[in-house]
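> I need the structure of the sequence given here:
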Amino acid sequence: MAQIHPTALVDPAARLGDGVVVGPCTVIGPDVCIGAGTRVGAHCVIEGRTTIGVDNRIFQFNSIGAVPQDMSYGGEPTELVIGDRNTIREFCTFNTGTLKEEGVTRVGSDNWVMAYVHIAHDVRLGDHCVLANNATLAGHVHVGDWATIGGLSGVHQFVHIGAHAMIGFQGHVAQDVPPFMTVDGNPLAVRAVNLTGLRRRDFSAERITLIRQIHKLMYRSSLPLEQAMEQVAALRGSSPDSDADVQVMLDFVAGARRGLVR
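Coordinates of the predicted model:
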């Protein structure tokens, strides 16, 4: 059974799984579903059509599932879906989606979300991401798995951030950030491959060598982007795991919506 503090206000229609803990003065609305083992701290508000998975840790003073900060929103029944085993620290704001996309804001699993993070409407956050204090994701931002976004960074609407990318401290991210790359500075620029992140995730030496070749072709060869990507495509088959990593980059560049950080 769920453990609900006597001062919490949980709507009878809310669905709470086994072992859910709800702290003092927290408010949970009727359309909320919280999976087993999730712990919600004090003074949180979880509202709207919000689904939260299992074994999450939501610290005190969070606003989860409020309507989007979008002036065109007209009260449509949009959603927020959060996966499993996420840590969400203090004073974060996660909003539901809009009908401009599928109507759902999606947060994956195993993410580490620090204090004062804002996840706006229609964001898609992957798995195993780290968002440092005060990171802000505007509407329709897509973030790949294992990405890291530094503190006080702002990500512009519709930007895509690739898997395993690293955004440095106070990044102003107005263009798409390719997978595997580290970016920082003002104006933002690609500095190098995210070697530390890749090594922590047990990328082999061969895979890292290939990704460094991709970086050199895209950012050190002086080739126009189209020609550089032709050279990247030609790297298929050069190492046992090369095809998957090459395809990740090709697909990302092909789908870029706001141009690439250069």
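> hey, let's count contacts and neighbours off CA atoms from now on
Noted.
> so D243, which of the three states?
helix (DSSP: H, G, I helix; E, B strand; the rest coil).
> surely V183 meets V190?
Yes - under the criterion of Cα atoms under 8 Å, V183 makes contact with V190 at 4.4 Å.
> which of these two has more neighbours?
V183 (26 against 19; other Cα atoms under 10 Å).
> show me what contacts the more buried one?
Going by Cα atoms under 8 Å, 6 or more residues apart in numbering, V183 touches A165, M166, I167, G168, G171, V177, A189, V190, R191, A192.
> try G29
So G29 contacts V10, D11, A13, A14, I46, E47, G48 (Cα under 8 Å, 6+ apart).
> how much space between it and D251?
40 Å (Cα to Cα, to the nearest Å).
> picking up where we left off before, same list (the contacts of G29) but as CSV, adding distance to V22.
Listed next are these as CSV, based on distance: Cα to Cα, whole Å:
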residue, distance to V22
V10, 9
D11, 12
A13, 15
A14, 12
I46, 11
E47, 14
G48, 17
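> isn't L223 right up against L217?
Yes - between L223 and L217 there is a contact under Cα under 8 Å: 7.3 Å.
> of these two, who's got more company?
When neighbours are counted by other Cα under 10 Å, L223 and L217 differ, and L217 comes out ahead with 20 against 13.
> second input sequence below; structure requested for side-by-side comparison:
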Amino acid sequence: MIHPLAYIHPDAKIAPNVEIEPFAIVHKDVEIGEGSWIGSHAVINDGARIGKNCKIYPGAVISSTPQDLKFKGEYTLTYVGDNTIIREYATISRGTEEHWKTEIGSDCLIMAYSHVAHDCRIGNNCIIVNNVQMAGHVHMGDWAIIAGSSSVRQFVKIGAHAMVAGGSLVRKDVPPFTKAAREPLSYAGINSVGLRRRGFSNEQINEIQEVYRYIYLRGFNNTEALEHIELELAPSAERDEIVNFIRNSERGIIKAPTSTSADNGDD
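Prediction:
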């Protein structure tokens, strides 16, 4: 299953049934779970911990040295969860002493030419579309999607089940269950199609929509909106997730669209 023209350091830990194609490079401090496939010319650097049944396509570079001038060679890691697919020429940097690791969840799809920088934390079932450029310390919740050619500023948080339109400049946090589009990036409704596909009921979707009416449509500032939500809307897992996300946002959340916003589409 390991081609003789691949370079595998003798100390690398390769599980059974791993297939490694010619000219792939696997360095010393690497672990690869069973059933994974490493394509030609992929490079798996020190500190990589690859889960089971992953697919790393040709030219991808995993656990590269962080592009951070503060990095001084400290021992850090990159985790890739089970069943995750990393397409051609995507690059993922390992962590720095800020967090000590970069984390990619299970069942994710990271498409070609995307970059995930040091100390990012990507949840499960996330999709990062072609040529997304993600700076350091970005967090993505489970099931979030960032469409192609978007750029994400460092320390930004993207909530669970959120969807960011292609070509976006993501400078602020994107709350869970929402769609974000236009320039500057703005609230474009809730991700109702994605939520239905994942089994959310009409009642849950309506509750989420009502929460965001307080935040974006009723003229409150964020503090006022959260106070009204907690006083007037019944507690639920979705309500509390939204409230906690906004309350803990350090960058601030995306704003409501203005009449002068250029509409980039919100599908």
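> of all the contacts of V183 of structure 1, which two lie farthest apart?
G171 and A192 (15.2 Å; Cα to Cα).
> higher neighbour count, those two?
Counted by other Cα under 10 Å, G171 of structure 1 and A192 do not tie: G171 has more neighbours, with 22 against 16.
> what's the match for the more buried one in structure 2?
Matched to structure 2 by TM-score structural alignment, G171 of structure 1 sits across from S168.
> leaving out sequence neighbours, find the closest residue to that match.
Among residues not flanking S168 of structure 2 along the chain, S150 sits closest, at 4.6 Å (Cα to Cα, 6 or more residues apart in numbering).
> that neighbour: what's it in contact with?
N131, V132, Q133, A165, G166, G167, S168, L169, V170.
> what does G108 of structure 1 give?
I82, G83, D84, R124, L125, G126, D127, H128.
> who wins for neighbours among those?
L125 (24 neighbours).
> ok, now how distant is that one from P178 of structure 1?
From L125 of structure 1 to P178 of structure 1 the distance is 15 Å (Cα to Cα).
> try L16 of structure 1
From L16 of structure 1 to P178 of structure 1 the distance is 39 Å (Cα to Cα).
> who's more crowded, those two?
Just comparing L16 of structure 1 and P178: by other Cα under 10 Å the higher neighbour count belongs to P178, 27 against 24.
> let me know whether that one touches I161 as I believe.
Yes - counting by Cα under 8 Å, P178 of structure 1 does reach I161; the two are 6.3 Å apart.
> just put the contacts of G108 of structure 1 in CSV and tack on distance to N95 of structure 1 and secondary structure.
Formatted as CSV, the contacts of G108 of structure 1 follow (distance: Cα to Cα, whole Å; DSSP: H, G, I helix; E, B strand; the rest coil):
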residue, distance to N95 of structure 1, secondary structure
I82, 11, strand
G83, 15, coil
D84, 18, coil
R124, 12, strand
L125, 13, strand
G126, 16, coil
D127, 18, coil
H128, 20, coil
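> would you map the strands across the stretch 151-267 of structure 2?
Ranges of strands within the stretch 151-267 of structure 2 are 151-152, 157-158, 163-164, 169-170, 178-181, 186-190, based on DSSP state E, counting those that start in this stretch.
> what residue in structure 2 is paired with G83 of structure 1?
Under TM-score structural alignment, G83 of structure 1 pairs with G81 in structure 2.
> my guess is its match contacts I50, does it?
Yes - with contact defined as Cα under 8 Å, G81 of structure 2 counts as touching I50 (6.5 Å).
> who touches H118 of structure 2 in this structure?
P66, Q67, I92, S93, R94, G95, T96, K101, T102, A135, G136, H137.
> what is the aligned counterpart of it in structure 1?
H118 of structure 2 maps onto H121 in structure 1, by TM-score structural alignment.
> name the SS class of the closest residue to that match other than its chain neighbours, please.
Spatial nearest neighbour of H121 of structure 1, excluding adjacent residues (Cα to Cα, 6+ apart): G97 at 4.3 Å. At G97 of structure 1 the chain is in coil, as set by three-state DSSP.
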